[in-house]
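Asks: Okay, predicted coordinates and the sequence, questions at the end:
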Amino acid sequence: MITEAVGVFMKIAMLGQKSVPSRLGGVEVVVENLATQMTMKKQDVTLYNRKVKGITPVKEYKGIKICTVPTIEKKGLAAISASFFAAIQASVKKYDIVHIHAEGPAFFSWIPKLFGKKVVVTIHGLDWKRAKWKNGLGAKFIRAGEKAAVKYSDAIIVLSKSNQEYFSKKYSRETILIPNGVSNPKILSTALIQKKWNLQKNKYILYLGRIVPEKGIKNLILAFKKISTDKKLVIAGGSSDTDQFYAEIKELAKDDPRIIFTGVVQGKALEELYSNAYLYTLPSDLEGMPLSLLEAMSYGNCVLVSDIPECTDVVGMNGIIFEHGNVDDLQDKLEYAINNPTIVQKFKEKSSNYILSKYNWGKIVDKTLLVYRKCLND
C-alpha cells in the first residue's frame, strides 16, 4: 500500500517551520528532509517559510518551491503572524494536502479546511509544556492550536508513544505514530573544530541542541563542574527566544575553562562535532522527538540521556540513562562514562547500525505519503 501511495502525484504545502534550509530547530530539519525526499519521489512540494532575521529568503531549494510569508518580528508574534499568512496563502492555492507542523501553527488549521483542503498536522511535542511558553499570549495560542488540530485536521501525526497516549486519553482522538528519521552520516576529522575551539577526537563531551531551560543544560553544567577530568564540555546551539537563560548558563560556566559554548553550528562544523565526540549527552526534562539524539547515534556516538520516555524509547538498551532532573545521578553517570572507555566504545560500535535501521527517512516519508493518500480517499 505504501508503493501505491508514493506513486500518486500530489501538490503539498507545508507550514509551521521557521525557515528551510536551516537548522534553527528540529522542526526545520524534519520539514527539510520530508520535502526533499518527497520532491525526489516526484511530488510537488511548497514550503511557506517565516521571514527570519539574518536569513536571505530563497524561492527554490533542491527542487522544493519556497515562499516566504510576512512575519511580525516580535517575540510571541512571529509564529502567529507567519502561520496566519501561510495558512491563507496555502488555502487559496491548489494544493491536495496542507501539512501543518507544530501545535501553535495548527491554530489556523480551520482556514484551509474552510477552503476544502485536506489538512494533516504533525505534533512535534507538547509545546505548551516548554518553559518559554508557559505564560502569556504564546501559551494560549499553543493550547488553542492543539485543540484546533484535534477539531479540524484530517489526520494527526505524532512522534512518540507518550504523545499518542496523551491525545487518546485527553481527546479520544486517534493519531498516527511516525517518528523522525536520520540519514547516513559522513564521518569527518577534527580539521575545523580543532582550529576553531581546539577540540580533539574523544577529548570532549557534546551537548548539541537549542539552548532552552527544558533541555537540562543547567544541570549538565552543575554536574560537569564537579567532575575531575581533562575532557571538555561542548555546548553547541543557539538561543530560541531564551537569551536571558543563555546568559545565565554562560555566567554559571564562566569559571570553568573546560566548558565551551560554540553558538549555532551548521555544515562541516556540525558534522565534525558529531564525528569526534567521546560522549553525546541529552539531559532533557522535556522532548518531542529528539533529532539531535538520532543524529548523534547515527554518527556512532555513545549517548547519555535522561530517563524521559522520548529519550529512552530512542536509545533502548544502547546507551547510558540517568534520572532526569537529578544532578547527582547525572554526575555519577558522567564519571562512569569517563572512567570506562571500554564500555563507551562498545556502545559506539553498535549505536549507528541500530539507529539507522530503526529510523530511516525513506520509510518515514513513505508512511507520511500514505497518510496523505488516505486523507484524499476519505
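Replies: Happy to help now that I have it. Numbers count the residues shown, from 1 in each chain.
Asks: switch to C-alpha atoms for all contacts and neighbour counts from now on
Replies: Fine.
Asks: now the helices: where do they sit in the stretch 151-300 of the chain?
Replies: 161-171, 191-197, 217-225, 243-253, 267-276, 291-298 (DSSP state H, counting those that start in this stretch).
Asks: Among those helices, show me which one is buried the most.
Replies: helix 291-298 (a mean of 24; mean count of other C-alpha atoms under 10 Å).
Asks: Below is an additional structure, to be compared with the one above:
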Amino acid sequence: MPIKVNMFSSASKVKGQGVGSAYEELIRLLKTHFPKQIDVSINKFTKADISHYHTIDPNFYLSTFSKKRGIKVGYVHFLPETIEGSLNIPQPFRSIFYKYIISFYKRMDHIVVVNPTFIDKLVAYGISRDIITYIPNFVRKNEFYRFTEANRDAVRERLEVNNRFTVLGIGQVQERKGVKDFIKLAENNPDKYFIWAGGFSFGRLTDGYADLKQVVDNPPRNLKFTGIVDRNALVEYYNAADLFLLPSYNELFPMSVLEAFSCGVPVMLRDLELYHSIIKGYYIPTQDYEDMNTQLKLVSEDKERLNKFKQLSDEASEEYSEDHLADIWLDFYSSLTK
C-alpha cells in the first residue's frame, strides 16, 4: 500500500516567492520518483497517513484538530524574525501574527526545516528538538541548466544585455532582500548592466514599498526591474548573467541561489551566518555594500576568478540536486509511518 500524503498549501497563489517554488518542486519530485510508493493529494480534507503543511492558513490550522490528518508535518520556511523587513504589519496585529506562527508549528507532530540553523531557534520557542528534521531545498537540472554558448548569446541579445558584464538579482522587491544595495551598485557601476527579476508580491504590504516603488518606476539606465517572472522563464535570466548577486539581510535557504548554482552562474551573497552550514565555500562572501562593490569590480576584471566560482556552482548543484534529495524524502515519510 502506498503512503497517503496530503499536501496543504496556498503558496502558489502568490507568485514570485520561494515558498511556492520549493513546494512545487517537492510535489513534482514525489510524483515523478515515487508514483507507486507515495500517493499525493493536494488540499483534500480526507483521511491520510501524513498531512504535510507548507503554509499556515487558518483553515489548515483548524484541520489539525481532526484525527483524519494522521501524522502532521510542518514545513518551516520562515520564523517571526525572518518576516521582519518583508511585510509591514502594524501592531498589535504583528505580535498576534507572530504568536499564531509558533502556535501553528506547535500543532505539528514533526517539523522539517530547510536550514539547520532553525533547529535551535525552534527549540527556543518550546518545540522539542527530537521532532525536527533538516531536509534542504533542491532544484531540477532539466529545468535550471547551463545553456550552450550560442543559446546564451541569443538570450543576451534578446534581453539587450549586449556585451556588458551583467549582474542578476532575483526575489521579491523588499527591504529584506537588500534591493537598495543592488540599486546603489547599479548607480555606481554604470559600465555594468543590472537586472532584478521580481516584483511586489504582497503589494503595499511590502516593507519599504513607497521608496522602492519610486526607483522601480524610474530606475537608473543600466538597471532593469522585470516585475514578477514566471518560474519557467527564469532560466533565461540566469544564463544571461555573468554573476548572480543576492544581497539579502535575512534568508532561509533561497531557491534562487540553488537555481543559479544549477545554471553554473557564479554566486555572490551577503555572508549571512545561516549560509555557513549549508553552502559555505561555494559563493563569493561579502559583508556590506562597500565589500560588494569591491568584489564586483574584482570578479568582473578577473576571468580566472569568475571561472573558479562557475566550477564551485557546478559542484554545489550536485549536492542539492533532485536525485540526491529524492531518497531522503522517501526515507523521511517511510520513517514516520513506521
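Replies: It's in. Because the structure is a prediction, the values reported are computed rather than measured.
Asks: Can you calculate the TM-score here?
Replies: With the length set by TM-score structural alignment, normalised by the length of structure 2, the two chains reach a TM-score of 0.84; 320 aligned residues with a C-alpha RMSD of 2.6 Å.
Asks: Pipe the helices of the stretch 151-300 of structure 1 into JSON lines and attach distance to I205 of structure 1 per row.
Replies: Below are the helices of the stretch 151-300 of structure 1 laid out as JSON lines (distance: least, C-alpha to C-alpha, whole Å):
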{"stretch": "helix 161-171", "distance to I205 of structure 1": "29"}
{"stretch": "helix 191-197", "distance to I205 of structure 1": "13"}
{"stretch": "helix 217-225", "distance to I205 of structure 1": "10"}
{"stretch": "helix 243-253", "distance to I205 of structure 1": "15"}
{"stretch": "helix 267-276", "distance to I205 of structure 1": "10"}
{"stretch": "helix 291-298", "distance to I205 of structure 1": "12"}
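Asks: Out of the ones you listed, which is closest to P283 of structure 1?
Replies: Closest of the helices of the stretch 151-300 of structure 1 to P283 of structure 1 is helix 217-225, at 6.8 Å (criterion: C-alpha to C-alpha).
Asks: quick one: that closest one aligns where in structure 2?
Replies: Taken onto structure 2 by TM-score structural alignment, helix 217-225 of structure 1 occupies residues 179-187 there.
Asks: Please state the offset of the matching stretch from the chain centre?
Replies: 21 Å (C-alpha atoms, centre = their mean, to the nearest Å).
Asks: mean shift of it relative to structure 1?
Replies: Overlaying structure 1 shows stretch 179-187 of structure 2 at a mean distance of 1.7 Å from the equivalent residues (mean C-alpha distance after the TM-score superposition for structure 1).
Asks: Confirm for me that L286 of structure 1 is in contact with E214.
Replies: Yes - L286 of structure 1 lies in contact with E214 (C-alpha atoms under 8 Å); the separation is 5.6 Å.
Asks: okay, and the common contacts of the two?
Replies: Common neighbours of L286 of structure 1 and E214 (criterion: C-alpha atoms under 8 Å, 6 or more residues apart in numbering): R130.
Asks: So these two - more neighbours on which side?
Replies: L286 (23 against 18; other C-alpha atoms under 10 Å).
Asks: which residue lines up with the more buried one in structure 2?
Replies: Match for L286 of structure 1 (TM-score structural alignment): N250.
Asks: what about its match, distance to L325 of structure 2?
Replies: 24 Å (C-alpha to C-alpha, to the nearest Å).
Asks: before we move on, what about I195 of structure 2?
Replies: Distance check for I195 of structure 2 against L325 of structure 2: by C-alpha to C-alpha, it reads 31 Å.
Asks: what residue of structure 1 matches up with P2 of structure 2?
Replies: Here P2 of structure 2 is matched to F9 in structure 1, going by TM-score structural alignment.
Asks: do the same with L306 of structure 2
Replies: If you follow L306 of structure 2 across to structure 1 using TM-score structural alignment, you land on V344.
Asks: you'd agree that match is in a strand?
Replies: No - in this structure, V344 of structure 1 is helix, not part of a strand, as judged by DSSP: H, G, I helix; E, B strand; the rest coil.
Asks: contacting residues for the closest residue to it other than its chain neighbours?
Replies: The shortest distance from V344 of structure 1 to any residue other than its chain neighbours is 5.7 Å, reached at C302 (C-alpha to C-alpha, 6 or more residues apart in numbering). Contacts for C302 of structure 1 were tallied using C-alpha under 8 Å, 6+ apart; they are 278-280, 318-320, 344-345, 347-348, 351.
Asks: go on, G16 of structure 2?
Replies: Counted by C-alpha under 8 Å, 6+ apart, G16 of structure 2 has contacts 171-172, 198-199, 201, 228-231.
Asks: redo that, cut-off 10 Å
Replies: Contacts for G16 of structure 2 (C-alpha atoms under 10 Å, 6 or more residues apart in numbering) come out as 170-173, 197-202, 227-231.
Asks: Repeat that for N163 of structure 2.
Replies: Shown in contact with N163 of structure 2 (C-alpha under 10 Å, 6+ apart): 153, 156-157, 192-193.
Asks: hmm, which two among these are most spread apart?
Replies: Taking C-alpha to C-alpha, the two most distant members of the contacts of N163 of structure 2 are D153 and K192; they sit 16.8 Å apart.
Asks: between these two, who's got more neighbours?
Replies: Neighbour count, other C-alpha under 10 Å: between D153 of structure 2 and K192, K192 has more, with 20 against 17.
Asks: So the residue lying closest to that one once chain neighbours are set aside versus A197 of structure 2, what's the distance?
Replies: The shortest distance from K192 of structure 2 to any non-neighbouring residue, by C-alpha to C-alpha, 6+ apart, is to F165 (5.1 Å). Using C-alpha to C-alpha, one gets 17 Å for the distance from F165 of structure 2 to A197 of structure 2.
Asks: neighbour count winner among these two?
Replies: A count of neighbours by other C-alpha under 10 Å puts A197 above the other of F165 of structure 2 and A197, at 22 against 16.
Asks: What lines up with the more buried one in structure 1?
Replies: In structure 1, the residue matched to A197 of structure 2 (TM-score structural alignment) is A236.
Asks: Likewise for N137 of structure 2?
Replies: For N137 of structure 2, the aligned position in structure 1 is N180, judged by TM-score structural alignment.
Asks: wait, what's in contact with its match?
Replies: Counting by C-alpha under 10 Å, 6+ apart, N180 of structure 1 touches 26-27, 29-30, 33-34, 124, 158-160, 288-291, 294, 359-361, 364-365.
Asks: Next: E174 of structure 1.
Replies: Going by C-alpha under 10 Å, 6+ apart, E174 of structure 1 touches 150, 155-157, 164-165, 167-168.
Asks: do you know how far it is from K151 of structure 1?
Replies: Distance, E174 of structure 1 to K151 of structure 1, by C-alpha to C-alpha: 12 Å.
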